[in-house]
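Enquirer: what's the 3D shape of this:
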Amino acid sequence: MDEYEPRLDEGIEAVFPKMVQWRREFHQFPELSFHEEKTPARVAHFLKGLGMKVREGVGGRGVVAVLDGTKPGKTVALRADMDALPIQDEKSCPYRSRIPGVMHACGHDGHMATLLGLAEVLTGMREAIAGRIVFLFQHAEEVIPGGARQMIEDGALEGVDTVYGVHLWTPLPSGVVGLREGALMAAADSFHIDIIGKGGHGGLPHEAIDAVAAASHLVVNLQMIVSRQLDPLKSGVISVGRIQGGSTFNIIAEHCSLEGTVRTFDPKLRQYIQERIGEVAEQTCLMVGARCDYEYGWGYPPVINDRTEAHRMAEVARSLLGNEQVWGILPVMAGEDFAYYLQQKPGAFCLVGAGNREKGFVYPHHHPQFDFDEQAMKVAAKLLGRSSLAYLSAGCEKESAPSS
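Expert: Purely as a prediction, here's the structure:
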C-alpha cells in the first residue's frame, strides 16, 4: 500500500485544521466517564454524515462505525476514548473547559479528533481498502470497570482481526513514537483497608488502641513487599494515595482507612501482591491489638502488545518519521483498558509524543494545566492510517498468493 501513503498523508494535512477545531470544541465541553451524552452523539452524527454504518449506545455509551472497502479482506479496528476527568481546568487558553470541575486532562479530546480526521480521509480512499476498518469511540476509559469491556461484550470486536490504538503522550517529545512488543502498560488495581482500634484520650494511650499508629506502621510495611519480598528483576508498585483517621488533636482515633493502588505486569506477581497486602495488614494490626477489613479491586489488566503487530506498527512509524524518531521504550506503570481489546485480538498500542517545551506543553497527564502539541494528532492519524492499510494489504496479498 505504499502507493497510497502520500495520498493518506496529504489528506491528513488537509483535514488537520478541522481536527484542531474538533479537539478544541471537545476540550471546551468535556463529559465524565459513564456520563458521555453529547460527545458520542456528535461523533455519531459526523460519522453518519460520512456514509458509514454507525451503531450507537454500544456497551452503554460507545459508538462503532464501519467503513467497508471496495474489495474483500480482513478487518482492522481503531480505538479512541471519549471521557474526561473530574479536574478543574486551570489553563488560560481560549479553548479551556467551560464545564466547572471537568477537564480533558489526558488527551482523549485529541484521540477523538485524530480518529474523526482519519475517518474522513479514509472514506475518500475506499479503493485502497481491501477489507474493512472499524472505528471504536469508547466511553469511560478513566474509571473502572471501563468502557472497553462493556463494548466488547456488546459485540464491538465481532469480525475484527486486529486492533490498533495510540495515546498522545506528553512525557515524549512531539515527533516521536514510543512502543514495544509485550508488556507496555501495567495492570492497575486498587485496595482499601479499614483499621479498627479503640478510641481514647490522647494523654492515656495505654487505655486505647491507636488506629492511626497502626496505619502508619502499615504504610511502611507495605513498601517492604516490593523492596524486600519481590524478585528485583520483576516490576511492581504499591502506593498508598489516601490515609484518613481521627477527628481532633487530643483523641486517639478508633478508625483509620487507607486506599492505594498496585501496578504490575506479571499475572502471578499481581496475584501474589494481592494476597500479601492482606497478610501484612492483618499482621500489622494484630501487633498493636487492632483488626482490619481489606478489600482489593481488580482493575485493568496489563497492555500486552502482540509481537507481529507491534513490529508492523514500528516499521510503519519508521517509514513515517525515520529510525531515530521511533523509540523502544520501557514499560509504563500507568493503566489502560485498551488491554481488554488485546486480550481478545492481536494488536498494538503505542505512545505518540505530544510534549513540547518551547510551546509550554510540559505538564503531566491528569494535571490542571495539561495540554499537548496538536501537531501530534497528525502523526497519530498517519500512523493509524498507514498501519491499517499495511495490515489489510498484507492480508490481501497472503490470501491471493498461490498455494504450493
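Enquirer: contacts, neighbours, all on C-alpha from now
Expert: Fine.
Enquirer: burial count for Asp154?
Expert: Neighbours of Asp154 under the rule other Cα atoms under 10 Å: 15.
Enquirer: off-centre distance for the longest helix along the chain?
Expert: If you go by DSSP state H, the chain has its longest helix at helix 375-400. Centre-to-centre, helix 375-400 and its host chain are 21 Å apart (Cα atoms, centre = their mean, to the nearest Å).
Enquirer: and that helix, what does it pack against?
Expert: Applying 3 or more Cα pairs under 8 Å, 6 or more residues apart in numbering; DSSP states H and E, one finds that helix 375-400 contacts helix 5-28, strand 71-81, helix 108-123, strand 130-138, strand 162-173, helix 307-321, strand 347-355.
Enquirer: structure for this one too, so we can compare:
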Amino acid sequence: MEKLFAKLEELTDEIVTLRRYLHENPELSFQEVETPKFIAAYHEALGHEVRTGVGRRGVVAVLKGGKTGKTVALRADFDALPIQEENEVEYKSKVPGVMHACGHDGHTASLLGLAKALNSMKDDLEGTVVFIHQHAEEVVPGGAVAMIEDGCLDGVDVIYGTHLSSGIPVGEIAYRVGPTMAAADCFEITIEGQGGHGAQPHLTKDALVTAAQLVVNLQQIVSRRVNPLSPAVVSVGSFEAKNAFNVIADKAELKGTVRTFSEDTRDLIEKEIEAVIKATVAANGSNYQYSYTRGYPALVNHKEDTEFVAGLAKDVPGVTNVREEEPHMGGEDFAYYLQHVPGTFFFTGAEIAGREVTYPHHHPKFDIDERALIIAAKTLGAATVKYLQEQSTITAEPAALV
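Expert: Presented below is the predicted three-dimensional model:
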C-alpha cells in the first residue's frame, strides 16, 4: 500500500494538470466527444485494454494484474453542466455557458492518476481493475444504464466510487450504509384555461391563478399524505405563464422534482400529484396535462463493502476524519451499478478553506480544493488493492475438511 501512496504523491502535479485541462474544456451530457478521446488515449498509453463508445459515449479500460484474482470496478463521470462559470481562475472554462460545476473533472483526473499508479505496480496486483469512465451523469436517463447494458460490469465482483464534495472539509471521508442518495424524478404540468383581458376576469378561466393554487396544494402531499418517517420532497422549480401585463393567462406550465427513498412512497406521490391536480383544476373549471418521469433510483450502499472502505479510509494519508453521513436527497446514477454488483459510493471532502462563501454544486462559482484529488485517488486505490489482496488470500485457503 505504501508503494501505491508514494506513486500517487509523485503524480500529484500530473493529476492536478489533468483536472485543470478537463475543467477548461468541458462537454455537456451526450455531447462528449473530445473528453472520451482524451481518456481513451491516456489509458492506451498505459497499455490498458480500452473500449470506447460504451453505452454510446463511455470509456472502459482494463488493467490485468500479474496475478489472477477478483475484479474491482472503479467509476468516474466526466460530463459538465450548462452553466456560465463565474470563477476568475487560471483554469476557467473556455467554453461559453458550460462548466464543470459538480466535480466530474476531478473525479476523472483522480481515476486517471490512480490508473497510472496501479499500472506501475501491476506485476504485484492480485486481480483485475476495470476503470469505468461514464458519460452523461447529469441528465435523465443518464449514461450508467446504457453502459451496464453494454457490458461494463461483466465479470466485476465489486464496484467503488466517490464524489468530491465542496461542502465537506478536505481530509474528511463521509460514508453511509444503506439508502444514501434519493430517487430523483421529475414532473411537468400544463394548466389549460381560457384567457382574456385583465379588466374582465369574470369572462376567463385564469390558468395562472389555478397554477398558483396548485403549487400551494402540492405541498400538502408530503405533509399530509406521506408517512413522516419516510423522507420525501416535492418541489416546483419552474412556473411559466408569459403574457402582457393586462392579459389573463390561458396556459401555465409547472415543472418540478420528487425525491424519495422508498418505492412505495415514490408510487404514492406520483398518484397523489395527479389527484391534487384534478381537484384543483376542477374547482377552477380548467383542464390539464400531466407527465411524471422516473429518474435514478435511490442509491443504496451495501453494508459489508461500505464498512470495508470506511475502515481502511482512516489509515489513508491525508484523511483526518472518517464519519457517517446523513442521507442526501440529491440523485446519482451510480445507484444503477449497485443494483447489479456489491459496492459503495462515498464522499471525499473538497471544501476550499478561507472562502467567504462555500458555493454548492451546480453553482457558477463552484470549485474544489485540489488536495482532495489525491485523497480520493488514495482511498479508491487502497480499497482496490486491499480487496484484491484479501480475496486472493481467501481463495488460496484450502477447503475445510468435512
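Enquirer: how alike are these chains, TM-score-wise?
Expert: TM-score of the superposed chains, computed with TM-score structural alignment, normalised by the length of the second structure, equals 0.97; 400 aligned residues with a Cα RMSD of 1.3 Å.
Enquirer: thinking again about what came up before, mind putting the helices and strands packed on helix 375-400 of the first structure in a markdown table, mean neighbour count and distance to Glu336 of the first structure included?
Expert: Listed next are these as a markdown table, based on neighbours: other Cα atoms under 10 Å; distance: least, Cα to Cα, whole Å:
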| stretch | mean neighbour count | distance to Glu336 of the first structure |
| --- | --- | --- |
| helix 5-28 | 19 | 21 |
| strand 71-81 | 22 | 10 |
| helix 108-123 | 25 | 12 |
| strand 130-138 | 25 | 12 |
| strand 162-173 | 23 | 10 |
| helix 307-321 | 19 | 17 |
| strand 347-355 | 26 | 10 |
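Enquirer: please, which helix or strand holds the most centrally placed residue in the second structure?
Expert: Centrality entry for the second structure: nearest residue to the mean C-alpha point is Glu332, 3.5 Å, by Cα atoms, centre = their mean. Using DSSP states H and E, Glu332 of the second structure falls within no helix or strand.
Enquirer: ok, the equivalent of it over in the first structure - contacts?
Expert: Residue pairing (TM-score structural alignment): Glu332 of the second structure is matched to Glu336 of the first structure. Glu336 of the first structure sits next to Glu141, Met185, Ala186, Ala187, Ala188, Tyr300, Pro301, Pro302, Val303 when contact means Cα atoms under 8 Å, 6 or more residues apart in numbering.
Enquirer: same question, Phe249 of the first structure
Expert: Phe249 of the first structure neighbours (Cα under 8 Å, 6+ apart): Gly202.
Enquirer: need the contacts of Glu336 of the first structure in CSV (columns: neighbour count, distance to Gln244 of the first structure and secondary structure).
Expert: Converted to CSV, the contacts of Glu336 of the first structure look like this (neighbours: other Cα atoms under 10 Å; distance: Cα to Cα, whole Å; DSSP: H, G, I helix; E, B strand; the rest coil):
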residue, neighbour count, distance to Gln244 of the first structure, secondary structure
Glu141, 25, 28, coil
Met185, 27, 30, strand
Ala186, 26, 27, coil
Ala187, 25, 26, strand
Ala188, 24, 22, strand
Tyr300, 25, 26, strand
Pro301, 25, 28, coil
Pro302, 29, 30, coil
Val303, 27, 32, strand
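Enquirer: could the residues you listed go into a markdown table alongside distance to Ala208 of the first structure?
Expert: Formatted as a markdown table, the contacts of Glu336 of the first structure follow (distance: Cα to Cα, whole Å):
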| residue | distance to Ala208 of the first structure |
| --- | --- |
| Glu141 | 44 |
| Met185 | 44 |
| Ala186 | 41 |
| Ala187 | 39 |
| Ala188 | 37 |
| Tyr300 | 40 |
| Pro301 | 42 |
| Pro302 | 43 |
| Val303 | 47 |
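Enquirer: quick one: which of the residues you listed is nearest Asp109 of the first structure?
Expert: Nearest to Asp109 of the first structure out of the contacts of Glu336 of the first structure is Glu141 (Cα to Cα; 12.5 Å).
Enquirer: please name the nearest non-neighbouring residue to the aligned residue in the second structure for the closest one.
Expert: Correspondence of Glu141 of the first structure to the second structure, assessed by TM-score structural alignment: Glu137. Computed as Cα to Cα, 6 or more residues apart in numbering, the closest residue to Glu137 of the second structure that is not its neighbour in sequence is Gly143, at 5.9 Å.
Enquirer: now His100 of the second structure
Expert: His100 of the second structure sits nearest to Ala80 (Cα to Cα, 6+ apart), 4.7 Å away.
Enquirer: swap in Gly113 of the second structure?
Expert: With sequence-adjacent residues excluded and distances taken as Cα to Cα, 6+ apart, Gly113 of the second structure is closest to Ile15, at 5.6 Å.
Enquirer: quick check: Ser165 of the second structure touching Thr358?
Expert: No - using Cα atoms under 8 Å, Ser165 of the second structure makes no contact with Thr358, being 10.7 Å away.
Enquirer: anything in contact with each of those two?
Expert: Residues touching both Ser165 of the second structure and Thr358 (Cα under 8 Å, 6+ apart): Glu351.
Enquirer: I appreciate the help and will end here.
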